[in-house]
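> Here you go, sequence then predicted model.
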Amino acid sequence: MIAKNHVLGLDIGGTKISSGLNADGLIFERLENKTPHSESQEYILEAIAEQISHYLPYRFQAIGIGIPGLVDPDRGIVYNLANIPSFQKVPMKDFLESRFNVPVVVNNDANCFTLGEYHFGPTKIHRHVVGITLGTGIGTGIIANNHLYTGYICGAGEWGGVSYLDKTFEDYCSSKFFKDQYGESAKRLAKRALDQDPLGVEAFSTYGTHLGTLITRILYTYAPEAIVIGGSIRKAFPLFEKTMMQAVDTFPYKAISNHLRIYVSELDDSAILGAISLVAEHQFQQDNSKISNPAIS
């Protein structure tokens, strides 16, 4: 199938690079390769370019990229990726635009997850949405007034680094919590909880309280109408839903919390779909900037 006027989306992580083209909200020609995360910046960029080259017969018109860490979406520069050590200040946009001669838009991967869910999932009926990814770490993305809000170099919504108890929210709301507090993986403890093992049940009950507390902080800060939960830990949602909601119910402004809808992601490719959606979103932001600053031409 030749996909004229379509956009190529890439989700670049520390372990794998996933990519695909969109057709009416569905991903086709999906490709996945290991990320050579320990290699040099030049080597990794060439690996990304090689994966993109696979799609040249499909005549894509633009490239959207989601990547963990801080990103300057205007200049397409990636900063300080913890899981790809050589990526400290990478001119991703310039490199790929010079190679493929199409527009390239780069943004944070949690923002892409949230944008993908907003455009192609049930949260599209809401104006204000926060996406939370729960996995090795936690990430958040913000939709405000129907559009992605990123702050300066995509630093908005970095709740993982916010102080909580004796550490940070990431220590209590990601898979680190299970390893550090119970000495086992979230996957193993989930299996134990499903078998009604007391340790597994306790672990996820306590986890739900921590996550619910994080959600109350988000309600104070952004007052979203909806929250969508993604990441690998979302698969255990029934194990921590009750205590999570009990914590959310402590939020004092009931006009906000009673209106809140919480969704669990059911999209397989929300990050890629979000990366694809970046192109239209970036164009909106550029057009809006020109309206606000008439001198810009």
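Thanks, I have it. Everything numeric here is computed off the predicted structure, so don't read it as measured data. Numbers count the residues shown, from 1 in each chain.
> all contacts plus neighbour counts: C-alpha atoms, from now on.
Fine.
> where do the helices sit along the protein?
For the chain, the helices defined by DSSP state H cover 41-53, 92-100, 109-120, 169-173, 176-182, 186-194, 198-222, 237-248, 254-257, 270-292.
> Residue nearest the middle of the chain, spatially speaking?
By C-alpha atoms, centre = their mean, the chain has its centre lying nearest to A110, at 1.7 Å.
> returning to what we had before: winner for burial among the helices of the chain?
Ranked by mean neighbour count, those are led by helix 109-120 with a mean of 28 (mean count of other C-alpha atoms under 10 Å).
> what helices or strands is it leaning on?
Under the contact criterion of 3 or more C-alpha pairs under 8 Å, 6 or more residues apart in numbering; DSSP states H and E, helix 109-120 touches strand 62-67, strand 129-134, strand 138-144, strand 226-230, helix 270-292.
> Next one for the comparison:
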Amino acid sequence: MIPVLEIGGTHVTAALVDLRDGRVTSRTRKPLDADGDAEDILGVVRHCADGPPVPPGARWGVAAPGPFDHARGVALFKGVGTFDALYGMDLRAALLDGLRQRPGDVVFLNDAHAFLTGEWSTGTVRGHRRAVGITLGTGVGSAFLADGRICDSGPGVPLEGRMDLTHDIAGRARAGEARAQRVLDDVFTGLGVALGPRLRDFGATALVVGGSMARSWDIVAPALSTGLVTGGWTAGARRTRAMKPAGPAGDAALVGAARAAVLAGGKPS
């Protein structure tokens, strides 16, 4: 079982993952204030990580949003509205030294990359050679995957594989506020128009959507689909193309983080 953490803008989750079947156990989830000071944020992360029964010396996988130096484990949040207090902090060292059961190593992975890797391993885009994933929450994360590996360059892939956007008004739209619905329609249509040519050029046969906004699929899907068609990528136009919401358990990023931890040890899975 691989210990993992997923750090998000509103919560942190710790769990154990069995990569043989993608099973997630011993899940601990705690609310997180991304606008808090550094010690408060780290305190919540550490407290959450101390929940699952993890043996000392284990290698952890951690899914964390950008901007972040995932190779070194250093936070680079600046001017993005979240985790500003962590700027320049070595989170790898903070976890190596601060967890009750001392890790042997901590491996960081971009949260969107972890999400898509997990969905490809055991989720909704399993079997697709080329797939794209987007996470919709307080912002937009994106990842491009070919034959099981994340791509950060090539046809259709934006710089560093990133497409950024912010929004948080789904509740108002669902409550019947017409202006909120129009804004969301414009946002997701625009996102689809921007994504469409990239998915076409990348040769993606699947787009999977995760994050908190994926729970509002009835709001997201129509406008996003319209934009994708306008942008030249028609989900469902052929049997090989599909746009899907992430699995209901929301475990993909945890599975992806676990894969990163195993691969860092030189053990393919």
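Good, I have the coordinates. A quick note: this is a predicted structure, and the numbers were derived from the prediction, not measured.
> Can you calculate the TM-score here?
Aligned and superposed, the two chains score 0.78 in TM-score terms (TM-score structural alignment, normalised by the length of the second structure); 253 aligned residues with a C-alpha RMSD of 3.2 Å.
> ok, back up a step: quick one: closest of the helices of the first structure to V228 of the first structure.
Between V228 of the first structure and the helices of the first structure, the tightest spacing by C-alpha to C-alpha is seen for helix 109-120, at 7.6 Å.
> That closest one: average distance to aligned residues in the second structure?
Its matched residues in the second structure lie on average 1.7 Å from helix 109-120 of the first structure after superposition (mean C-alpha distance after the TM-score superposition for the first structure).
> equivalent range in the second structure for that helix?
Taken onto the second structure by TM-score structural alignment, helix 109-120 of the first structure occupies residues 111-122 there.
> thinking again about what came up before, could you dump the helices of the first structure into CSV and include distance to G9 of the first structure?
As requested, those are exported to CSV (distance: least, C-alpha to C-alpha, whole Å):
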stretch, distance to G9 of the first structure
helix 41-53, 9
helix 92-100, 13
helix 109-120, 10
helix 169-173, 27
helix 176-182, 29
helix 186-194, 29
helix 198-222, 28
helix 237-248, 28
helix 254-257, 34
helix 270-292, 5
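> So which of those helices is nearest G137 of the first structure?
helix 169-173 (5.9 Å).
> other SSEs contacting that closest one?
helix 198-222.
> The helix it packs on: average distance to aligned residues in the second structure?
After superposition onto the second structure, helix 198-222 of the first structure sits on average 3.6 Å from its aligned residues (mean C-alpha distance after the TM-score superposition for the first structure).
> what's the angle from that helix to helix 237-248?
Per axes from the mean of the first three to the mean of the last three C-alpha atoms, to 10 degrees, the angle that helix 198-222 of the first structure makes with helix 237-248 is 50 degrees.
> one step back: for the residue nearest to the centre of the first structure, what are its contacts?
A110 of the first structure makes contact with G66, P68, G131, I132, T133, G139, T140, G141, A271, according to C-alpha atoms under 8 Å, 6 or more residues apart in numbering.
> Pull the contacting residues for the third one.
Each residue near G131 of the first structure by C-alpha under 8 Å, 6+ apart is listed here: A110, N111, F113, T114, G139, T140, G141, I142, I227, V228, I229, G230.
> Tell me the counterpart of it in the second structure.
In the second structure, G131 of the first structure lands on G133 (TM-score structural alignment).
> what's the burial count for the nearest residue to that match once chain neighbours are set aside?
On the basis of C-alpha to C-alpha, 6 or more residues apart in numbering, the spatially nearest residue to G133 of the second structure that is not a chain neighbour turns out to be V208, at 4.8 Å. V208 of the second structure: 24 surrounding residues under other C-alpha atoms under 10 Å.
> does V208 of the second structure really touch G123, like I thought?
No - V208 of the second structure lies out of contact with G123 (C-alpha atoms under 8 Å); the separation is 9.6 Å.
> Next one: the residue lying closest to H6 of the first structure once chain neighbours are set aside relative to I44 of the first structure, how far apart?
Among residues not flanking H6 of the first structure along the chain, F60 sits closest, at 5.0 Å (C-alpha to C-alpha, 6+ apart). F60 of the first structure is 22 Å from I44 of the first structure, where distance means C-alpha to C-alpha, to the nearest Å.
> One more: T243 of the first structure?
T243 of the first structure is 42 Å from I44 of the first structure, by C-alpha to C-alpha.
> now swap in P73 of the first structure and tell me
Per C-alpha to C-alpha, P73 of the first structure is found 20 Å from I44 of the first structure.
> cool, G9 of the first structure as well?
Counting by C-alpha to C-alpha - G9 of the first structure and I44 of the first structure are separated by 17 Å.
> now swap in A110 of the first structure and tell me
A110 of the first structure is 21 Å from I44 of the first structure, by C-alpha to C-alpha.
> now P224 of the first structure
To I44 of the first structure, P224 of the first structure is 37 Å away according to C-alpha to C-alpha.
> Over to Y207 of the first structure?
Distance of Y207 of the first structure to I44 of the first structure, computed by C-alpha to C-alpha: 36 Å.
> likewise V248 of the first structure?
42 Å.
> And for T221 of the first structure?
Distance from T221 of the first structure to I44 of the first structure, by C-alpha to C-alpha: 37 Å.
> got it, and I218 of the first structure?
I218 of the first structure sits 35 Å away from I44 of the first structure, going by C-alpha to C-alpha.
> Check L31 of the first structure too.
L31 of the first structure is 16 Å from I44 of the first structure, by C-alpha to C-alpha.
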